[in-house]
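# Got a predicted structure plus its sequence, pasted below:
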Amino acid sequence: MRKFLPKLAYLFATSAGAGLSPVWPGTAGAGVGVAVAALMIPASPWLIVLAYMALFAVGVWASSHVVSHTRTEDPQIVVIDETFGTAATLSMLPPDPVWWAAGFLAFRFFDVVKPWPIGVVHEKVRGGLGIMLDDAAAAVFAGASLLLLNDLIDRLP
């Protein structure tokens, strides 16, 4: 079990290896999030919420392990946060390719730019919780921004 749990932590933290991509590992992890969101389409809202709560908790555990093992505050190979954030963003939106492309781009924007208060979360909360929490905040901002934009468009004459 001592050898299995660290390997499991790395498997989850890298989103099944997406974080090992030599090019844009965060975007590769976000791509895994698209697959996760697609798997959630037929699920009930309660199951979706429970699944994302579990994914968040596993992300905190796995990220914490990799941070501790590598002694790096936010290792580039840890992309479960991007997987979680992208999936959460897309689950707020209609399952339509245009919406999902916009959701993917909006999430990556908020994740990379980290405007206030996302940047504050990123700077102040450390370890696995911090890794996951700033992407959860980016997902909320991305989903809310797109839903507000859609509402504004719907109100145009």
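Looks like it came in fine.

# switch to C-alpha atoms for all contacts and neighbour counts from now on
Will do.

# before we move on, what SS does W61 have?
helix (DSSP: H, G, I helix; E, B strand; the rest coil).

# these two touch, right, D74 and H65?
No: D74 is beyond contact range of H65, at 11.4 Å (criterion: C-alpha atoms under 8 Å).

# biggest helix in this protein by residues?
When the chain is parsed with DSSP state H, its longest helix is helix 127-155.

# Name the residues of that helix that come out as buried.
Within helix 127-155, the residues that count as buried by 16 or more other C-alpha atoms under 10 Å are 127-143, 146-147.

# just stretch 109-125 next, same as before
Using 16+ other C-alpha under 10 Å as the test for burial, stretch 109-125 gives 110-111, 114, 118-119, 121-122.

# coming back round to it: helices or strands up against the longest helix of the chain?
On a contact count with 3 or more C-alpha pairs under 8 Å, 6 or more residues apart in numbering; DSSP states H and E, helix 127-155 meets helix 45-70, helix 80-91, helix 97-113, helix 118-124.

# ok, and here's another one to check against it:
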Amino acid sequence: MNWFFITLGYSGLSPKAPGTVGTLLSLPLGMLILIYFDAQTLFLAALLISIIAIREINKYEEKSGIHDDKRIVIDELAGMWFALSVAPAMGVGFGEMSNLQNGFLVQSLLSFVLFRYFDISKPSIIGRLDREAKGGIGVMADDIVAGFAAGILSALIWQGWLQIQNIIL
């Protein structure tokens, strides 16, 4: 078991809101991958980390007997990175990151907020996965689905905003 890995550099040991702390750490890391590489790289990195995390979480649960320990936050990284690979799903230069016209920063922050909402409230299939799936798959699956839902909704909101701007202008 790799405690450093599954707690995302020990950020899961935060006494308050370890999931939010893990997601906050994941957001700029994912944004940097989008800036210096692309959405496909971020998606594949999230997929690889998810596969490794399932194995490592299974080892931890077998050893400790604890399912979905709050200190495990590698699932937040995977979910956040999947959200970012969907929206903003674009690479921008470091200097262009704060340009609100391209939507990179807005969609990244919106993906963060929506991911945390879906991860905490666990609506629909996200909650069902959280309750019924066992082991590492159970820990990871709800966050992966929450990430995709957050990314898709973020992209739809951004596109809707652009359409409203076109109508107004």
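Nice, thanks for sending it over. Source: prediction; values computed, not measured.

# which residue in structure 1 lines up with S154 of structure 2?
Mapped onto structure 1 by TM-score structural alignment, S154 of structure 2 lines up with L146.

# now swap in A133 of structure 2 and tell me
Superposed on structure 1 with TM-score structural alignment, A133 of structure 2 falls opposite V125.

# And the residue nearest to the spatial centre of structure 2, how far from E56 of structure 2?
In structure 2, the centroid-proximal residue (C-alpha atoms, centre = their mean) is M80; its distance is 1.2 Å. When distance is defined by C-alpha to C-alpha, to the nearest Å, M80 of structure 2 is 19 Å away from E56 of structure 2.

# Could you verify my assumption that D75 of structure 2 touches L47?
No: counting by C-alpha under 8 Å, D75 of structure 2 stays clear of L47, with 11.0 Å between them.

# Tell me which of these two has more neighbours.
For D75 of structure 2 versus L47, the count of surrounding residues by other C-alpha atoms under 10 Å is larger for D75: 31 against 17.

# and the more buried one, how far is that from G19 of structure 2?
9 Å.

# Which secondary structure state is assigned to the aligned partner of P22 of structure 1 in structure 2?
Counting by TM-score structural alignment, P22 of structure 1 lines up with P15 in structure 2. For P15 of structure 2, the assignment made with three-state DSSP gives coil.

# pretty sure the match of S154 of structure 2 contacts A101?
No: between L146 of structure 1 and A101 there is no contact under C-alpha under 8 Å: 11.2 Å.

# who are the neighbours in contact with the closest residue to L8 of structure 2 other than its chain neighbours?
Leaving out its chain neighbours, the residue that sits closest to L8 of structure 2 by C-alpha to C-alpha, 6 or more residues apart in numbering is I74, at 5.4 Å. Taking C-alpha atoms under 8 Å, 6 or more residues apart in numbering, we find I74 of structure 2 in contact with 5-8, 22, 53.

# List just the nearest of these to N166 of structure 2.
G22 (37.1 Å; C-alpha to C-alpha).

# Now do the same contact list for the closest one.
Residues in contact with G22 of structure 2 (C-alpha under 8 Å, 6+ apart) are 8, 11-12, 73-74, 76-77.

# Tabulate these (a markdown table), appending distance to F37 of structure 2.
Output for the contacts of G22 of structure 2, formatted as a markdown table (distance: C-alpha to C-alpha, whole Å):
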| residue | distance to F37 of structure 2 |
| --- | --- |
| L8 | 21 |
| S11 | 25 |
| G12 | 27 |
| V73 | 24 |
| I74 | 21 |
| E76 | 21 |
| L77 | 17 |
